[in-house]
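> Generate a structure from the sequence data that follows.
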Amino acid sequence: METQKNKKEMFYPHVSVDCVLLGTNEDKLCVLLVERQVAGSDEKHYKLPGSLIYESEDLDTAAYRVLNEATGLKRVALKQFRSFGSPARTKNKEDVQWLENASKMKISRIVTVAYLALCKIGKKTTMDEKSDTLIWAPVNELPHLPFDHKEIIEAARQEIRDWVDREPGIVFDYLPPKFTAYQLRRIFEIVYDKEVDVRNFRKKMSTMEYIVQTDETETGVNHRAARYFRFDRIKYNKLHSNFNKI
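As a prediction, the model looks like this:
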């Protein structure tokens, strides 16, 4: 008779989860990828953190398990944002063969449920001990990825824009406590992948009561020192304003 543990260890071959972690690095929007071991290849191959689900687990539990196993991360707020179920997901025989070898199961059609999170690059995490198998790849310069992972990443990028449209306070979690107008503008340019007019952005900033100017300026810079600002979350929560799409 099978034990509950044995049941849990059985993968369900038709449903998987994939986790998309987006962060900004060197003025680029980047996605966290994990190394994928491909037999007989000396090249490094990458994919999104993802896996088949166990028969006994729900989707959210599977997503957090997969992310932790692949990256060591635990305290990341994942949000389910879309499912991908095209029959063409498994059209590449090499991708299917790799997954069959990894799961020890026969694979046919797979529906994947995608989860998304913004992750602050440089934040101290247990990812350090897995650094040899992880990379932050610019979303505009992705390596070859299996299945439809590039499509999933592009959908995640649009989803982040929708999030910021509805809840602009999100971006301040990925800025230092004190930031310049340039740093804030660059975050929006990176998210929306387009240049923002400096004057219009300054005007928009001035209407946002939760962006508070401080008495401090940059030090040790080779250009005119910029004024620092801070984000007042209490004011933001009271106003709950919408920062219209730039």
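> can we go C-alpha only for contacts and neighbour counts from here?
Will do.
> May I see the buried residues of stretch 172-185?
172, 174-175, 178-181, 184-185 (16 or more other Cα atoms under 10 Å).
> Go through these and flag which are in strands.
179-180 (DSSP state E).
> next helix or strand past the host helix or strand of residue 135?
Counting by DSSP states H and E, the element that carries residue 135 is strand 134-138. The C-terminal neighbour of strand 134-138 among helices and strands, as given by DSSP H and E, is helix 149-166.
> what's next to that next one, contact-wise?
20, 31, 47-48, 81, 84, 114, 116, 139, 142, 170-171, 191-192, 242-245 (Cα atoms under 8 Å, 6 or more residues apart in numbering).
> can you do 6 Å?
Helix 149-166 is contacted from outside by residue 245, using Cα atoms under 6 Å, 6 or more residues apart in numbering.
> buried ones in it?
In helix 149-166, counting by 16+ other Cα under 10 Å, buried: 149-150, 152-153, 156-157, 160-161, 164-166.
> where exactly do the helices run in the chain?
Assigned by DSSP state H, the helices in the chain fall at 4-8, 59-71, 93-103, 149-166, 181-192, 198-206, 233-239.
> Could you list the residues in contact with the second one?
The set of residues external to helix 59-71 that reach it, using Cα under 6 Å, 6+ apart, is 17, 50, 53, 74, 127.
> for the last one, same thing?
With contact meaning Cα under 6 Å, 6+ apart, helix 233-239 is reached by residue 210.
> The shortest one now?
Residues outside helix 4-8 that contact it (Cα under 6 Å, 6+ apart) are 54, 56.
> one step back: counting contacts, what elements does the strand holding residue 135 pack onto?
If you count contacts as 3 or more Cα pairs under 6 Å, 6 or more residues apart in numbering; DSSP states H and E, strand 134-138 packs onto strand 28-36.
> Against which helices or strands is the strand it packs on packed?
Using 3+ Cα pairs under 6 Å, 6+ apart: strand 28-36 touches strand 11-25, strand 45-47, strand 134-138.
> Report the buried residues of the last one.
Buried residues in strand 134-138, defined by neighbour count with 16+ other Cα under 10 Å: 134, 136-138.
> so which of these would you say is closest to residue 97?
residue 134 (22.5 Å; Cα to Cα).
> can you pull the contacts of that closest one?
33-34.
> ok, now with 7 Å
32-35 (Cα atoms under 7 Å, 6 or more residues apart in numbering).
> now do residue 195
Counting by Cα under 7 Å, 6+ apart, residue 195 has contacts residue 189.
> before we move on, back to that, quick one, which of the contacts of helix 59-71 are buried?
Here, 16+ other Cα under 10 Å leaves 17, 50, 53, 127 buried among these.
> I'd say the last one and residue 34 touch.
No. Residue 127 lies out of contact with residue 34 (Cα atoms under 7 Å); the separation is 11.0 Å.
> this one as well, want them side by side:
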Amino acid sequence: MKNPLRVDEMLNPHVSVDCVVLGFDGEHLKVLLVKQTGHEESGYYNNMKLPGSLIYNDEDLDEAAQRVLYELTGLNELHLIQFRAFGSKNRTNNPKDIKWLERFHQLNQKVERIVTITYLTMVKIDKKLTHLSDRYEACWTDIDALCPLAFDHNQIIGEALWFVRQYVQTQPAALFDLLPKRFTAAELRTLYETIYDRKFDVRNFHKRIAQMKYVLPLEEFQTGVAHRAARYYKFDRKLYNKLHGMGKSFSPDEHNEIY
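From the prediction side, this is the model:
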């Protein structure tokens, strides 16, 4: 991986990449953020932001996105989907953001308009993903509890959620990347409710799970819980690939009875 502080002559001051990493902890959808580090004593560089960076002139966009995630979070070799470019002239309106960017990259030139290429990945928050790089204070933040972020990163996250809702209608397997290997019906329902920002009827949702041939019930149940122990399920990717190849798919909007 490249050093994030190479000489500024190798940086392209007009193009950047930003990565939206969505995770699910069983109850809440979260996004991975990092802190605008550097010169904290001034009080101007404490905003949170998406993992991102200007690109180097000798790297491809996909390579830059992977580098950013590794350097800012310690995550490596994630499956990234390039989903949109953001190039509004207002992206660099905040002098605080530009001053931070110039100092962070040790630039000797004025940063003006920047076009950013955004990437998306969805992961389950397991033990490995809780030990993130602390160099830039990477942390998971609830989607519904975001503060104002640097640049236009709130807008980027909103567009990422819209993209996910469209994407999983034809690629529902992507949602199971957010779940542990064993999950309950309540966890799956909560995930759908979080993604689609709406409540689903519990009974009808269980009926729909029974119709998802690639979601297999296990002879395993929760233990040590105060309520009735729920059954665990697992996602069968091989069966999903076989069914999906036959044109089978699922999204809540295609089955009104799920509500």
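> Can you pull the TM-score for these?
Comparison of the two superposed chains (TM-score structural alignment, normalised by the length of the first structure) gives a TM-score of 0.90, and 241 aligned residues with a Cα RMSD of 2.2 Å.
> rewinding a little: now render the helices of the first structure as TSV, adding distance to residue 220 of the first structure.
Shown next, in TSV, are the helices of the first structure (distance: least, Cα to Cα, whole Å):
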stretch	distance to residue 220 of the first structure
helix 4-8	57
helix 59-71	36
helix 93-103	51
helix 149-166	32
helix 181-192	17
helix 198-206	24
helix 233-239	29
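> Can you tell me which of these is nearest to residue 25 of the first structure?
It's helix 181-192; of the helices of the first structure, that one is closest to residue 25 of the first structure (Cα to Cα) at 9.9 Å.
> how about the closest one, aligned to which bit of the second structure?
The alignment of helix 181-192 of the first structure onto the second structure (TM-score structural alignment) covers residues 185-196.
> Mean deviation, the matching stretch versus the first structure?
Comparison of stretch 185-196 of the second structure with the first structure after fitting gives an average deviation of 1.2 Å (mean Cα distance after the TM-score superposition for the first structure).
> which residues touch that stretch?
26-27, 29, 165, 199-200.
> run the last query once more with 8 Å
24, 26-29, 161, 164-165, 175, 179, 199-200, 202, 205-206, 209, 230-233.
> List only those of those flagged as buried.
24, 26, 28-29, 161, 164-165, 175, 179, 200, 205-206, 209, 231-233.
> Residue 245 of the second structure: which of those is nearest?
residue 175 (17.7 Å).
> Can you find the partner of that closest one in the first structure?
In the first structure, residue 175 of the second structure lands on residue 171 (TM-score structural alignment).
> what's the distance between that match and residue 85 of the first structure?
From residue 171 of the first structure across to residue 85 of the first structure, the span is 31 Å (Cα to Cα, to the nearest Å).
> what do you get for residue 236 of the first structure?
38 Å.
> Could you do residue 8 of the first structure as well?
From residue 8 of the first structure to residue 85 of the first structure the distance is 24 Å (Cα to Cα).
> before we move on, what about residue 189 of the first structure?
Where residue 85 of the first structure is concerned, residue 189 of the first structure sits at a distance of 31 Å (Cα to Cα).
> on that earlier part again, which among the buried residues of stretch 172-185 of the first structure gets closest to residue 122 of the first structure?
residue 174 (10.4 Å).
> list the contacts for the counterpart of residue 75 of the second structure in the first structure?
Alignment note (TM-score structural alignment): residue 75 of the second structure maps to residue 73 of the first structure. Neighbouring residues of residue 73 of the first structure by Cα under 8 Å, 6+ apart: 67, 125-127.
> Which pair in those has the greatest spatial separation?
67 and 125 (12.7 Å).
> Of the two, which one has the most company?
The neighbour count for residue 67 of the first structure versus residue 125, taken as other Cα atoms under 10 Å, is higher for residue 67 (24 against 13).
> measure the more buried one to residue 39 of the first structure for me?
23 Å.
> What of residue 180 of the first structure?
48 Å.
> burial count for residue 36 of the second structure?
23.
> Do I have it right that residue 30 of the second structure meets residue 145?
No. Applying Cα atoms under 8 Å, one finds residue 30 of the second structure not in contact with residue 145, separated by 9.2 Å.
> Please say which of the two ends up with more neighbours.
residue 30 (21 against 8).
> when you align them, which residue in the first structure goes with that one?
So, by TM-score structural alignment, residue 30 of the second structure is matched to residue 30.
> Am I right that its match is in contact with residue 141?
No. Residue 30 of the first structure is beyond contact range of residue 141, at 9.1 Å (criterion: Cα under 8 Å).
> and the gap between whatever residue of the first structure lines up with residue 98 of the second structure and residue 104 of the first structure?
Aligned counterpart of residue 98 of the second structure in the first structure: residue 96 (TM-score structural alignment). Distance of residue 96 of the first structure to residue 104 of the first structure, computed by Cα to Cα: 11 Å.
> higher neighbour count, the two?
For residue 96 of the first structure and residue 104, the more surrounded residue by other Cα under 10 Å is residue 96, and the numbers stand at 19 against 11.
> any idea what sits nearest that one, other than its immediate chain neighbours?
Spatial nearest neighbour of residue 96 of the first structure, chain neighbours left out: residue 90 (6.2 Å); criterion: Cα to Cα, 6 or more residues apart in numbering.
> what number of residues lie near that neighbour?
Quick note: residue 90 of the first structure (other Cα under 10 Å) scores 20 neighbours.
> For it, give me its contacts.
96, 108-110, 147.
> Got a quick ChimeraX command for the buried subset of these?
Applied in ChimeraX, the following selects the buried portion of those according to 16+ other Cα under 10 Å:
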select :96,109,110,147
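> Now render the contacts of residue 90 of the first structure as JSON lines, adding distance to residue 213 of the first structure.
Formatted as JSON lines, those follow (distance: Cα to Cα, whole Å):
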{"residue": "96", "distance to residue 213 of the first structure": "54"}
{"residue": "108", "distance to residue 213 of the first structure": "57"}
{"residue": "109", "distance to residue 213 of the first structure": "54"}
{"residue": "110", "distance to residue 213 of the first structure": "51"}
{"residue": "147", "distance to residue 213 of the first structure": "47"}
